[in-house]
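Participant: predicted model, plus sequence, below.
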Amino acid sequence: MYVLVMRHGEAGWHSIDQERELTEAGRKGCALVARQIARSPWRPREIWSSPLVRARQTAAIVSEILNCRVAEKPFLTPDDDPGLCLDSLLEEPPASRLMIVSHMPLVGALSTLLVDGHRHGIPFMTSQAVALDMPVVGPGCADLKAQFLP
């Protein structure tokens, strides 16, 4: 299974956290990264998205470029436990190539959990994505294969 983990695009600060929307630069950054992924062997078949506005907008942009469906998942908000996402991957196996669109600190903690088996978290820029090869779903079972930057 290939898993792409992506942080949402740049969002404005003019509203409460759950309602923050992408800026024009955020929309462009998401599209740029999606076009890079479209040319890669890690192109996803499905996207799991946080229900927060900026992540939904990011997933919609990426979905349009990559032509794949989006499913909102309630366990992908910024402060959720990455273990909930891992549990869902085990319980509800997705397509063989999945993209997860979420927020910091979750994207950093989830990527670190999948690659290194701990939850300390690595930093992610807005619109950044990483491709992980995970032959077996579990902590420390993934290898970082590629990084996509806006």
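Facilitator: Thanks, I have the structure now. Numbers count the residues shown, from 1 in each chain.
Participant: alpha carbons only for contacts and neighbour counts from here, please
Facilitator: OK.
Participant: I'd assumed Ser88 was in contact with Asp137.
Facilitator: Just to correct that, residue 137 is Val rather than Asp. No: Val137 is beyond contact range of Ser88, at 10.3 Å (criterion: Cα atoms under 8 Å).
Participant: more crowded one of these two?
Facilitator: The neighbour comparison of Val137 against Ser88 (other Cα atoms under 10 Å) goes to Val137, with 16 against 13.
Participant: in stretch 131-150, what's buried?
Facilitator: For stretch 131-150, burial by neighbour count (16 or more other Cα atoms under 10 Å) applies to 131-134, 137-144, 147-150.
Participant: now stretch 84-97
Facilitator: For stretch 84-97, by 16+ other Cα under 10 Å, it's Cys85, Leu86, Pro94, Arg97.
Participant: against that first model, consider the following:
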Amino acid sequence: MKLYLVRHTHAVSDAENPVRPLSPKGREVALGMGRWLRGNAAADITEVWHSPLVRARETAELLVEGARLKVRLREAAGLLPEDEVSAMATALGRHGDSLVIVGHEPHLGLLAGRLLGIEVGGVDFKKGAVLCLERILRGAPWTLLWHVSPRLVLGQE
């Protein structure tokens, strides 16, 4: 199983729109990261989970569009920025198919840290970054395969 953790891309400011949809730049980056996934990693993805916040849902939709995935998008509980990571880590322990999770900091960084056995802190996620973990069997430890940012992949942040 592969797990792709994705931080949402750039959203408009709270002053512009309190719902905080993606900015034009954020939409462009999400599509670009999806295209990159299509060429590098998307073949095994069966499902995409996202937080209830608009910026995460829109990032997930554009990522799926860019990667040309034919998968189900699902709003998942436990993915808000300040949510505890234990429940999501437990749910992933039971999950067997490769999936994408689109969420927020600090939650994603702490979740990645928990899955990798990092006791203090976690992994830093730039907006639009994708981190890929792999586990050979259910219950086996997770391994970090790669972590890319929009700057590395697209030449922009």
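Facilitator: Alright, I've got the coordinates. Fair warning: this is a prediction, and the values are worked out from it, not measured in the lab.
Participant: next, format the buried residues of stretch 84-97 of structure 1 as a markdown table and append secondary structure.
Facilitator: A markdown table is the format used below for those (DSSP: H, G, I helix; E, B strand; the rest coil):
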| residue | secondary structure |
| --- | --- |
| Cys85 | helix |
| Leu86 | helix |
| Pro94 | coil |
| Arg97 | strand |
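Participant: ok, then the element right after the top helix by length along structure 2?
Facilitator: If you go by DSSP state H, structure 2 has its longest helix at helix 24-40. Next helix or strand after helix 24-40 of structure 2 toward the C-terminus (DSSP states H and E): strand 47-50.
Participant: now do that following strand: which elements does it pack against?
Facilitator: When contacts are defined as 3 or more Cα pairs under 8 Å, 6 or more residues apart in numbering; DSSP states H and E, strand 47-50 of structure 2 packs onto helix 54-67, strand 72-75, strand 99-103.
Participant: what does the first one contact?
Facilitator: The set of residues external to helix 54-67 of structure 2 that reach it, using Cα atoms under 8 Å, 6 or more residues apart in numbering, is 7-11, 19-22, 26-27, 30-39, 42, 48-51, 70-71, 73, 75, 102-104.
Participant: okay, the angle between that helix and strand 99-103?
Facilitator: With axes from the mean of the first three to the mean of the last three Cα atoms, to 10 degrees applied, the angle from helix 54-67 of structure 2 to strand 99-103 works out at 140 degrees.
Participant: and helix 54-67 of structure 2, how far from the chain's centre?
Facilitator: Computed by Cα atoms, centre = their mean, to the nearest Å, the chain-centroid distance of helix 54-67 of structure 2 equals 10 Å.
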